[in-house]
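[1] Fold the following, please.
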Amino acid sequence: MSVWPAWEVREHESVTSWFYVRPAFEDGAQVDVLAVACEADVSVEDVRAQPPLSLDDLAVLADWIEEPLFAAIGAPTAPSCAPEEASARRARPPWPSGIEGRWLVAAEYRAAQGDGIDPVLAVMCATGHSRRKSLRLIAGARDAGFLAPRHARR
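    This next block holds a predicted model:
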């Protein structure tokens, strides 16, 4: 995997750095990533892949590039995080299963709608799950009758 700096912006005491990352795949696939590192946060800003990545692959892309990116930055774990904090940051919060979990998903979804924000993103943040898993949880809440059907039947 190749990682090289693109550019850097310094403002007061904080530094935001952009990096190009190119994972190497044996099957000849090519993926070019533009990643941003700012304080204790690393995010993916742009991805270009040939052949296109599946949604599952795109969901784990950050995990693929995290270690080489931190090595390029010079941090063994997340920048400015202690190892204990980095592992705690990754831990998924406990989320109840069954009917209670579906009810909580529906409550989170409706609260986000009321606040005018993306309800799927709100469920993702509350559960700690990926977008795909959160959509499944929302569908389960709909099936349980806690949310209105997605489409009106004619």
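
[2] can we go C-alpha only for contacts and neighbour counts from here?
    Noted.

[3] so the spatially closest residue to Arg48 that is not a sequence neighbour, which of the three states?
    Of all residues not flanking Arg48 in the chain, Asp32 sits nearest, at 5.2 Å (CA to CA, 6 or more residues apart in numbering). With DSSP: H, G, I helix; E, B strand; the rest coil as the basis, the three-state label of Asp32 is strand.

[4] wait, doesn't Asp32 sit right on Ala49?
    Yes - using CA atoms under 8 Å, Asp32 is in contact with Ala49, at 6.3 Å.

[5] who's more crowded, those two?
    Asp32 (16 against 13; other CA atoms under 10 Å).

[6] give me every residue that touches the more buried one.
    20-23, 47-49 (CA atoms under 8 Å, 6 or more residues apart in numbering).

[7] which of these lies closest to Ala86?
    Here the nearest of the contacts of Asp32 to Ala86, counting by CA to CA, is Val21; it sits at 21.4 Å.

[8] Excluding chain neighbours, what is closest to the closest one?
    Closest residue in space to Val21, ignoring its immediate chain neighbours: Val3 at 4.5 Å, by CA to CA, 6+ apart.

[9] this one next, for a side-by-side:
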Amino acid sequence: MSVRPAWEVRESEGATRWFEFRLDFADGARVDALALVAGGSVCVEEVRAQPALTLDDLAVLADWIEESVAGACATGSEAGGVGPGRRARPVPPRGAEGRQLVAREYRAAQRSGTDPVLAVMSATGHGRRTSLRLIGQARDAGLLPARRARR
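    Modelled structure (predicted):
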């Protein structure tokens, strides 16, 4: 098993860090994962397993990743690290309230000059793909302007 930092994005009040995980088993099975650490939460963004994992195996893997990240990061709040015993993902609001949260975070990030997608990822606890889908839904609801002006 190995845990290694992949990359880090520093912001004024902390950092967003990604870690790569690899588990190799004696029978040839392998699990690769990418986890995001931001604002005291851990979010598993991507998992590849050969052979495929069951839902129960995924739950065990998420707990193992959370503990491993806590060990790899500085404990407490320095550098955006997570302390042991925290839950992995905040529970964002759903429906119209969730779309308003996405739009509010997106616009605030644009005003401050930071990456709006990372701001939505941090606010919702979702990965990049899901956050992009949520941003699209906020656009469709008229809460954000169209991405490109039509000619």
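
[10] can you tell me how far the residue nearest to Arg48 of structure 1 sits from Trp18 of structure 1?
    Distance of Asp32 of structure 1 to Trp18 of structure 1, computed by CA to CA, to the nearest Å: 13 Å.

[11] what does Ala62 of structure 1 give?
    14 Å.

[12] again, but for Ala122 of structure 1
    For Ala122 of structure 1 relative to Trp18 of structure 1 (CA to CA), the value is 27 Å.

[13] just the strands in structure 2 please.
    Shown for structure 2, the strands assigned by DSSP state E span residues 2-11, 14-24, 30-38, 41-50.

[14] So which of those is the most surrounded?
    With neighbours taken as mean count of other CA atoms under 10 Å, the strands of structure 2 reach their highest mean count in strand 30-38, at a mean of 20.

[15] Now the aligned residue in structure 1 for Gly127 of structure 2: closest residue in space that isn't a chain neighbour?
    Using TM-score structural alignment, the equivalent of Gly127 of structure 2 in structure 1 is Ser130. Excluding the flanking residues, the one nearest Ser130 of structure 1 by CA to CA, 6+ apart is Met124, at 6.2 Å.

[16] count of neighbours near that neighbour?
    20.

[17] same check, this time on the one 10 residues further on
    For Ser134 of structure 1, the count of nearby residues is 21 (other CA under 10 Å).

[18] Please report the distance of it from Leu147 of structure 1.
    The gap separating Ser134 of structure 1 from Leu147 of structure 1 is 14 Å, by CA to CA.

[19] Check Pro119 of structure 1 too.
    12 Å.

[20] what are the ranges of the helices in structure 1?
    Counting by DSSP state H, structure 1 has helices at residues 55-73, 83-90, 98-115, 119-127, 131-143.

[21] Read off where the third one ends up in structure 2.
    Mapping helix 98-115 of structure 1 onto structure 2 (TM-score structural alignment) gives residues 95-112.

[22] what's the residue lying closest to Arg99 of structure 2 once chain neighbours are set aside in contact with, if anything?
    Closest residue in space to Arg99 of structure 2, ignoring its immediate chain neighbours: Ala138 at 5.1 Å, by CA to CA, 6+ apart. Applying CA under 8 Å, 6+ apart, we find Ala138 of structure 2 in contact with 99-100, 102-103, 144.

[23] what does Ala138 of structure 2 align to in structure 1?
    By TM-score structural alignment, Ala138 of structure 2 lines up with Ala141.

[24] what's the burial count for the nearest residue to Ala122 of structure 1 once chain neighbours are set aside?
    Nearest residue to Ala122 of structure 1, sequence neighbours excluded (CA to CA, 6+ apart): Ala112, at 6.2 Å. By other CA under 10 Å, 17 other residues sit near Ala112 of structure 1.

[25] Can you give me every residue that contacts Ala112 of structure 1?
    Contacts for Ala112 of structure 1 (CA under 8 Å, 6+ apart) come out as 118-119, 122.

[26] okay, these in JSON lines with neighbour count and distance to Cys38 of structure 1 next?
    Formatted as JSON lines, the contacts of Ala112 of structure 1 follow (neighbours: other CA atoms under 10 Å; distance: CA to CA, whole Å):
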{"residue": "Asp118", "neighbour count": "11", "distance to Cys38 of structure 1": "24"}
{"residue": "Pro119", "neighbour count": "20", "distance to Cys38 of structure 1": "26"}
{"residue": "Ala122", "neighbour count": "19", "distance to Cys38 of structure 1": "23"}
